[in-house]
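Asker: Give me coordinates for this.
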Amino acid sequence: MEYRRLGASGLRVPVLSLGAGTFGGQGPLFGAWGRVDVEEARRLVDICLDAGVTLFDTADVYSGGASEEVLGGAIKGRRDQVILSTKASLPVGDGPNDAGSSRFRLIEACEQALRRLGTDHIDVFQLHAFDAGTPIEEVLSTLDELVRAGKLRYVGVSNFSGWQLMKSLAVAEKYGYPRYISHQVYYSLVGRDYEWELMPLGLDQGVGALVWSPLGWGRLTGKVRRGRPLPAGSRLHDTAQFGPPVRDEQLFDIVDVLSEIAEETGKAVPQVAINWLLRRPTVSSVILGARNEEQLRQNLGAVGWTLTAAQAAKLEAASATTAPYPYYPYERQEGFAQLNPPVSALLPTP
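Answerer: Here you go, the predicted model:
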């Protein structure tokens, strides 16, 4: 297993990590993802640790806290072997203070997460969404107190826009508060919007990407094909409306290329899709989801080998989209590109 620094911090994380969204399995969304109990979760953690995967990610909103509880049970007795990441800010109830990143909410969320995870500290605590109603100074000063108290080791964010993240980093620098070291983001061959603004920001500011849904909400497993109905067991039947939008024709073009490269390499389609992500700038770790041992073992096969430059170029051509304004002039016009290199200049040279 390869390990990389998480952003500009000194924390080293495995390039593959396990997301606990399938743990607990409560509610229409998370129940469709999976219903992993403590016994099965313990087995998945065993497999991960044997493979060198030490980072486990969850959130208080996953199955109403049940995901944190199951993960806590699965790591019991071996807390020193794992890196725990959890998230808070999204609504966990109907009360006036059950959502957001206020001092009240963050302190309560931290205490509840510590209890459910059965630990005295959280290694990476991330804001699940930007809270426009709470001053950034209040958010960061609260996180600073929790870090100083030893309850949090590092802090990060998830699903922020570029200006939200940059303003937060500026406030942290101004007052000496902890800087966000990670950004948990959606990034896949069928969803490359991360590259336009957040990737350059991450490179410039030392913020590492923890990638969620690397298989495009289950669309890059190789089971979703052109001209075929969705497989009977696909979670897309119940959860497609919750996931990122896709353009079907491009999706099928990408899957065709993935299948071609899978045959060339002797790897599975998901392994190829994940391996491609591991080549991308700023990516510190790709978060895997797994309902069972078989899925987990297959996805762990995404490391230990690498795509050729030609194979990567084929995938990039099939998945390329036109950047939105104001980014596309820098890709299309030489005068713009002379002043500010385009996003493509940040990417590995084929």
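Asker: Please make it C-alpha for all contacts and neighbour counts, starting now.
Answerer: OK.
Asker: Tell me how far G216 lies from T265.
Answerer: Going from G216 to T265 by C-alpha to C-alpha, to the nearest Å gives 21 Å.
Asker: Those two - which one has more neighbours?
Answerer: Legend: neighbour count by other C-alpha atoms under 10 Å for G216 and T265, higher for G216 (21 against 15).
Asker: who's in contact with the more buried one?
Answerer: Taking C-alpha atoms under 8 Å, 6 or more residues apart in numbering, we find G216 in contact with 187-191, 244.
Asker: Helices along the stretch 51-200 of the chain, start to end?
Answerer: 66-74, 103-117, 136-148, 162-175, 198-205 (DSSP state H, counting those that start in this stretch).
Asker: Most tightly packed of those?
Answerer: Greatest average neighbour count among the helices of the stretch 51-200 of the chain goes to helix 66-74 (a mean of 25), per mean count of other C-alpha atoms under 10 Å.
Asker: just checking, what packs against it?
Answerer: In terms of contacts (3 or more C-alpha pairs under 8 Å, 6 or more residues apart in numbering; DSSP states H and E), helix 66-74 is packed against helix 38-51, helix 103-117.
Asker: With distance to W196 as extra columns, can I get those helices in JSON lines?
Answerer: Shown next, in JSON lines, are these (distance: least, C-alpha to C-alpha, whole Å):
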{"stretch": "helix 38-51", "distance to W196": "32"}
{"stretch": "helix 103-117", "distance to W196": "30"}
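Asker: Among the ones you listed, which comes closest to I261?
Answerer: helix 38-51 (24.5 Å; C-alpha to C-alpha).
Asker: now the strands for the protein?
Answerer: 3-5, 12-14, 16-19, 55-57, 83-88, 122-127, 152-158, 180-186, 208-212, 283-288 (DSSP state E).
Asker: For N97, which of the ones you listed is the nearest?
Answerer: strand 83-88 (12.5 Å).
Asker: Second input sequence below; structure requested for side-by-side comparison:
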Amino acid sequence: MESRRLGRSGLDISAIAYGNWLTHGGQVEEDAAHACVRAALDAGITTFDTADVYAGTRAESVLGRALAGQRREGLEVFTKVYWPTGPGHNDRGLSRKHITESCHASLRRLQTDYVDLYQAHRYDSTVPLEETMTAFADLVRAGKVLYVGVSEWNAEEIAAGAALARDLGVQLISNQPQYSMLWRVIEDEVVPTSEKEGLSQIVWSPLAQGVLTGKYLPGQQPPADSRGGHAEAGGSMRRFLRDDVLTRVQDLKPIAGDLGLSMAQLAIAWVLQNPNVAAAIIGATRPEQVQDNAAAAGVTLDADILARIDEVLGDIVERDPAKTSRG
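Answerer: All right, here's what the predicted structure looks like:
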């Protein structure tokens, strides 16, 4: 497994990270979740990403149990804070109160004394940025958080957050955006700003939530046992389940075949060609998916392959920086 440096920090992470959005505590049973984590560890994956809100906090608990007994120093455990985790008016957002309380709750569920990276899951325009960054800095100084990151912040927000972090004597080292062959909204603004400010990208949905595996066919309903066919999980991927998109994705199969790669491996290798990407987060419901995805680490796609991919996908690629997620 290839490792990469995260931002301008001293932290190395695995180029493939294992994430449990939509799976642990929800789409798959606990035994299957544990089997996928074991497969990730066997593949050399050391970086595990979750969030307090996933599966109503259950995902963190499942991951904590799955990693129990592993050498903590050999892992990089990431989680996030922002979305509601309870009924109270302070059970959400990036206030000092919610950040502090949510961090303590995450540590309990993950069965660890600290997290390697604590991420602001979205930008909170209702709270002064100074309050948010000071709360993160205090957790770093308390030893409960080693590094600080963000998720789906735009370029202006990243620049402001990085400047405040420096003033507070801590490092803002990462952004976690959606990024894939089909969704490239970070390329024009977020990536250049991140490079300037010393952040790397830890990208989610490199497979466009499974669409880039090629298993979804134009003119056909999603397979019943797939994410697209799952009532809750499928809702977030509808933008990709259009016939014009699915037709172009099928046209990528000869490229993958010429390289001896699966479609998933081609898609994951593609995001890892971006030098500002430190890791691609994969999710899985079966160990075999983990094994297949992990094999994309270290694959190099030369310039003519990247050009062929761009030619096939054409104008279905989303590039508008204004579409950096708020949802």
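Asker: returning to what we had before: so which of the strands of the first structure is nearest G77 of the first structure?
Answerer: The nearest among the strands of the first structure, by C-alpha to C-alpha, is strand 83-88 at 13.8 Å.
Asker: Which residue of the first structure is paired with A137 of the second structure in the alignment?
Answerer: Matched across to the first structure, A137 of the second structure falls on D144, judged by TM-score structural alignment.
Asker: my guess is its match meets P178, correct?
Answerer: Yes: under the criterion of C-alpha atoms under 8 Å, D144 of the first structure makes contact with P178 at 6.1 Å.
Asker: okay, which residue is most central for the second structure?
Answerer: W204 (3.2 Å; C-alpha atoms, centre = their mean).
Asker: Pull the contacting residues for it.
Answerer: W204 of the second structure neighbours (C-alpha under 8 Å, 6+ apart): 176-179, 280-282.
Asker: of all the residues you listed, which comes closest to G214 of the second structure?
Answerer: Nearest to G214 of the second structure among these, with distances taken as C-alpha to C-alpha, is I282, at 16.0 Å.
Asker: right, and the closest one touches S14 too?
Answerer: No: if you go by C-alpha under 8 Å, I282 of the second structure and S14 don't touch, sitting 11.7 Å apart.
Asker: mind putting the strands of the first structure in a markdown table, distance to R235 of the first structure included?
Answerer: What follows is the strands of the first structure, written out as a markdown table (distance: least, C-alpha to C-alpha, whole Å):
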| stretch | distance to R235 of the first structure |
| --- | --- |
| strand 3-5 | 31 |
| strand 12-14 | 27 |
| strand 16-19 | 16 |
| strand 55-57 | 20 |
| strand 83-88 | 23 |
| strand 122-127 | 26 |
| strand 152-158 | 23 |
| strand 180-186 | 18 |
| strand 208-212 | 16 |
| strand 283-288 | 16 |
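Asker: Compare the ones you listed and give me the one nearest G133 of the first structure.
Answerer: G133 of the first structure sits nearest to strand 122-127 of all those, at 13.9 Å, using C-alpha to C-alpha.
Asker: quick one, that closest one and helix 103-117 angle?
Answerer: Between strand 122-127 of the first structure and helix 103-117, the angle comes out at 140 degrees (axes from the mean of the first three to the mean of the last three C-alpha atoms, to 10 degrees).
Asker: So what's the residue count around whatever residue of the second structure lines up with S285 of the first structure?
Answerer: S285 of the first structure maps onto A279 in the second structure when the alignment is built from TM-score structural alignment. Counted with other C-alpha under 10 Å, the neighbours of A279 of the second structure add up to 28.
Asker: And A279 of the second structure, how close does it get to E311 of the second structure?
Answerer: The spacing between A279 of the second structure and E311 of the second structure, counted by C-alpha to C-alpha, is 25 Å.
Asker: Now do the same for D57 of the first structure: its match in the second structure.
Answerer: Using TM-score structural alignment, D57 of the first structure sits opposite D49 in the second structure.
Asker: biggest helix in the first structure by residues?
Answerer: helix 248-265 (DSSP state H).
Asker: Check which residues of it are buried.
Answerer: 251-259, 261-262 (16 or more other C-alpha atoms under 10 Å).
Asker: next one: stretch 4-21 of the second structure
Answerer: Buried residues in stretch 4-21 of the second structure, counted by 16+ other C-alpha under 10 Å: 4-7, 11-21.
Asker: centre of the chain versus that stretch, how much separation?
Answerer: Distance of stretch 4-21 of the second structure from its chain centroid, counting by C-alpha atoms, centre = their mean, to the nearest Å, is 10 Å.
Asker: Stretch 165-173 of the second structure now?
Answerer: With C-alpha atoms, centre = their mean, you get 22 Å for stretch 165-173 of the second structure.
Asker: go on, stretch 48-62 of the first structure?
Answerer: That offset, for stretch 48-62 of the first structure, works out to 12 Å (C-alpha atoms, centre = their mean).
Asker: does T134 of the first structure really touch F104, like I thought?
Answerer: No: the pair T134 of the first structure / F104 is not scored as a contact, 10.9 Å apart, by C-alpha under 8 Å.
Asker: Residue in the second structure paired with A312 of the first structure?
Answerer: A312 of the first structure maps onto L306 in the second structure, by TM-score structural alignment.
Asker: Now the terminal residues of stretch 184-191 of the second structure, how far apart.
Answerer: End to end - C-alpha to C-alpha - stretch 184-191 of the second structure spans 10 Å.
Asker: so it matches what in the first structure?
Answerer: Going by TM-score structural alignment, stretch 184-191 of the second structure sits over residues 192-199 in the first structure.
Asker: buried set for that stretch?
Answerer: Neighbour-count burial for stretch 192-199 of the first structure, counted by 16+ other C-alpha under 10 Å, picks out 193-196, 198-199.
Asker: what comes into contact with that stretch?
Answerer: 161-162, 185-187, 281-282, 319-320, 323, 327, 343.
Asker: Could you rank those residues by neighbour count and give me the top one?
Answerer: Most neighbours among the contacts of stretch 192-199 of the first structure, by other C-alpha under 10 Å: T282, with 26 neighbours.
Asker: how far away is the closest residue to it other than its chain neighbours from G100 of the first structure?
Answerer: Leaving aside its sequence neighbours, T282 of the first structure sits nearest to G208 (C-alpha to C-alpha, 6 or more residues apart in numbering; 5.2 Å). G208 of the first structure sits 23 Å away from G100 of the first structure, going by C-alpha to C-alpha.
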